[in-house]
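Asker: what follows is a predicted protein model with its sequence.
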Amino acid sequence: MATKRKSGRQGPPKKLSLKQVARLLLDHEMGEPWGSIARGYGVSRASLAHWRPYIGLNEDWLRRVRTLERTNWVLTKKVARLSTALKASTGLIKRLEPRVKRRSLYSAALQAGFSMSREEANKVCGLSHGVGHQGIAQEGDHRLVGLMRKYIEENPGVGFRGMFSVLLRDEHCSRNHARALYQQARLQRRWRKRPVATPARVVHRIVPAHERDQAWSMDYLIDALPTGKRYYVLSVIDDYSRECVLCRVFSRATAQALVQSLDSLRVSGRLPSFIRTDNGGQFKSTMYINWTDRHSVNRKYSRPWHWTDNIHIERFNRTLRDEVFNWYKFRSLVEVQRMLDDWRTRYNMARPHMALHGLSPLQFVTLYANP
């Protein structure tokens, strides 16, 4: 039984805490009438009617239910406002563009740009569920299937998960739609009973470069700070002169950072005929492939687990690790980049190279680039 409180002079309505509400509900469950509870807590019987639906809940559950009710009220208001905005937008689109064919193009643009389903995009544009510009959708699907087929041919051991994370994460395509296209085109990974011939792109040995900026080699080197944070160093060298064209540190090895670094070299006037890399995800991304196609740069990939196919950059990374990362202790990425800039200058200008008859890369270029 709850402790009865004597009600003195009448005042403003009393506000009960959740602990008091849970206690008076328990009193009612124990058989005490509402009138007695109201007098004991100094409130009216009408104010207790609000708490009758919560009989059987303790203080913690009362707090949870009240929070959920508040959240539900807020979400209901938001849904009402969004519904009003959607209705107004649909009416405006229909008034400004009465032609159904033109609105179907808008729907296709919404599907491609915001990963919306056809029904949702049609609803925004004021179209029925069956309306859709199938030509644009089919053209985009054919392009995606072509990209997936080419990637599978170059990487036969990669499944859908690895291909999507590398190739299709920058495309306006949902994972379920890409998997449906992947299954319809029958691109599932199949283990061959007999080995097949080596692709033509890797059967030839490395051809030496005969001029500057004819061939570049590129790869990432991974190291870590004393705190355990890993970082990535992108190295680009010229195969002809062994010149270190670029040596830049990144906290993450992304395709966007790779393309921005290559663009900075292009702006400075350096652009190769082809670039040799391994089969890393950044070098197989759509952003990198589009950049090389746009600037007419050929791509050459080494065979998986064959480091000798990209031996120039592998040897350079070994030298970089021996002379920098195994020798100095860095506290931040700023120190790493400053040390790389200093070492790159000394490497290109003064460090003798065995493959260049004891000359530095810039000395070799000065003597032999224009004989």
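Answerer: Perfect, I can see it now.
Asker: C-alpha from now on. contacts and neighbour counts both.
Answerer: Noted.
Asker: and the gap between Met354 and Ser241?
Answerer: Spatial separation of Met354 from Ser241 under the definition CA to CA, to the nearest Å is 12 Å.
Asker: can you tell me how far Asp213 sits from Arg242?
Answerer: Using CA to CA, one gets 11 Å for the distance from Asp213 to Arg242.
Asker: neighbour count: Met354 and Ser241, which is higher?
Answerer: Ser241 (26 against 9; other CA atoms under 10 Å).
Asker: now the more buried one, nearest residue through space, not along the chain?
Answerer: Taking CA to CA, 6 or more residues apart in numbering, and ignoring the residues beside it in sequence, Ser241 has Pro361 as its nearest neighbour in space, at 5.2 Å.
Asker: run a quick neighbour tally on that neighbour.
Answerer: Other residues within reach of Pro361 by the criterion other CA under 10 Å amount to 23.
Asker: that one: what's it in contact with?
Answerer: Residues in contact with Pro361 (CA atoms under 8 Å, 6 or more residues apart in numbering) are 241-243, 347-349, 352-353.
Asker: mind checking which of these are in helices?
Answerer: Assigned to helices by DSSP state H, the following of the contacts of Pro361 qualify: 347-349.
Asker: in addition, the following structure is provided for comparison:
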Amino acid sequence: MAAYVISTHHTSISRACRVVCLPKSMYYYTKKKDDSETIDKLRELAEKHPTEGQDLYYSRIRREGLKWNYKRVRRVYLLLGMNRRRKVRKRVPARVQEPLVIPEAPLKTWSLDFMGDVLTNKRKFRTLNVIDDHNRQAIAIEVAHSMPATTVTGLLERIIKEHGKPLRFRTDNGPEFISREFREWCANKGIGIQFIQPGRPMQNGYIERFNRTFRENILDAYLFDNITQVQILAEEWMQDYNYSRPHEALGGKTPMEYRALPAACCY
């Protein structure tokens, strides 16, 4: 009422307060609430349970014995903008570190990884690289513009028909490998998955070394107009890599020569 008198009759605050019988101190009074505790609690709940909403947060708060009423929780919830849709970052489950050892025989562990590059027209493409950790044999290099999980499983299905089924895959935590489609496909095939720890590419060191050689010899050495050219050169290079290129880690033998050795001679 005092504010109305001031704005309408252009009078002073003191006179307007006398007219409406309002103490001047009450005119200046601002209601203060300390919501810091409520803010901290809601932020804590949002961190622990990012997919839940206001009602569940309120129920959790009451179960903890905090007697804040619903309106207070609602007001702070809106104040923090928690009613707006927010992106939830997927958390990678804890991974167990395993030593990088040479399997005693082929088809024990295959390492998988992706690489990327661009064509001369600036269109991107990817390669799915697969090697056998036992003798570093290049099992496959598959080239495509995009490789969702369904494409990856289809490619692996064909590769397994040609080379046999391994006991497990060693991979990083890329979206294609942690996807439900890929994990369910591996489970149906009876193939285990050994995920390396995030940010620890050295735990997949065999294929990291392979990727470096492939990039130096093919991806960085040529310009490609289309992915067919990439696929043809990759297959020719794999033939040389597996049958003609000696490896220091294999005692100067090629991957196929090393595979042909009796098991006792490989160590």
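Answerer: Arrived safely, thanks for sending. Remember, predicted model here, so these are calculated numbers, not experimental data.
Asker: post the TM-score for the overlay when you can.
Answerer: The TM-score (TM-score structural alignment, normalised by the length of structure 2) is 0.64; 186 aligned residues with a CA RMSD of 2.9 Å.
Asker: now check structure 2 for the residue matching the residue nearest to Ser241 of structure 1.
Answerer: Using TM-score structural alignment, the equivalent of Pro361 of structure 1 in structure 2 is Pro255.
Asker: quick one, helices of the stretch 151-267 of structure 2?
Answerer: Secondary structure of the stretch 151-267 of structure 2 by DSSP state H, counting those that start in this stretch: the helices cover 175-178, 180-189, 205-214, 227-243, 255-260.
Asker: now stretch 229-239 of structure 2: which residue numbers in structure 1?
Answerer: Structural correspondence for stretch 229-239 of structure 2: residues 335-345 of structure 1, per TM-score structural alignment.
Asker: average gap between the matching stretch and structure 2?
Answerer: When structure 2 is overlaid, stretch 335-345 of structure 1 sits 0.5 Å from its aligned residues on average, using mean CA distance after the TM-score superposition for structure 1.
Asker: contact partners of that stretch?
Answerer: Residues from elsewhere that reach stretch 335-345 of structure 1 (CA under 8 Å, 6+ apart): 244, 247-249, 324, 330.
Asker: kindly report the same for stretch 179-198 of structure 2.
Answerer: Under the criterion CA under 8 Å, 6+ apart, external residues in contact with stretch 179-198 of structure 2 comprise 94-98, 149-150, 152-153, 165-173, 176-177, 203-204.
Asker: give me that answer again for 6 Å
Answerer: The contact list for stretch 179-198 of structure 2, computed with CA atoms under 6 Å, 6 or more residues apart in numbering, reads 95, 149, 167-172, 203.
Asker: the aligned partner of Asp223 of structure 1 in structure 2 in helix, strand or coil?
Answerer: When the two structures are superposed using TM-score structural alignment, Asp223 of structure 1 falls opposite Asp117 in structure 2. For Asp117 of structure 2, the reduced secondary structure class is strand; criterion used: DSSP: H, G, I helix; E, B strand; the rest coil.
Asker: contacts only, for Asp117 of structure 2.
Answerer: Listed by CA under 6 Å, 6+ apart, the contact set of Asp117 of structure 2 reads 124-125.
Asker: burial count for Ala234 of structure 2?
Answerer: Residues near Ala234 of structure 2, counting by other CA under 10 Å, number 20.
Asker: separation between it and Ala221 of structure 2?
Answerer: Distance from Ala234 of structure 2 to Ala221 of structure 2, by CA to CA: 12 Å.
Asker: same question for Ile191 of structure 2.
Answerer: Here the distance between Ile191 of structure 2 and Ala221 of structure 2 works out to 35 Å (CA to CA).
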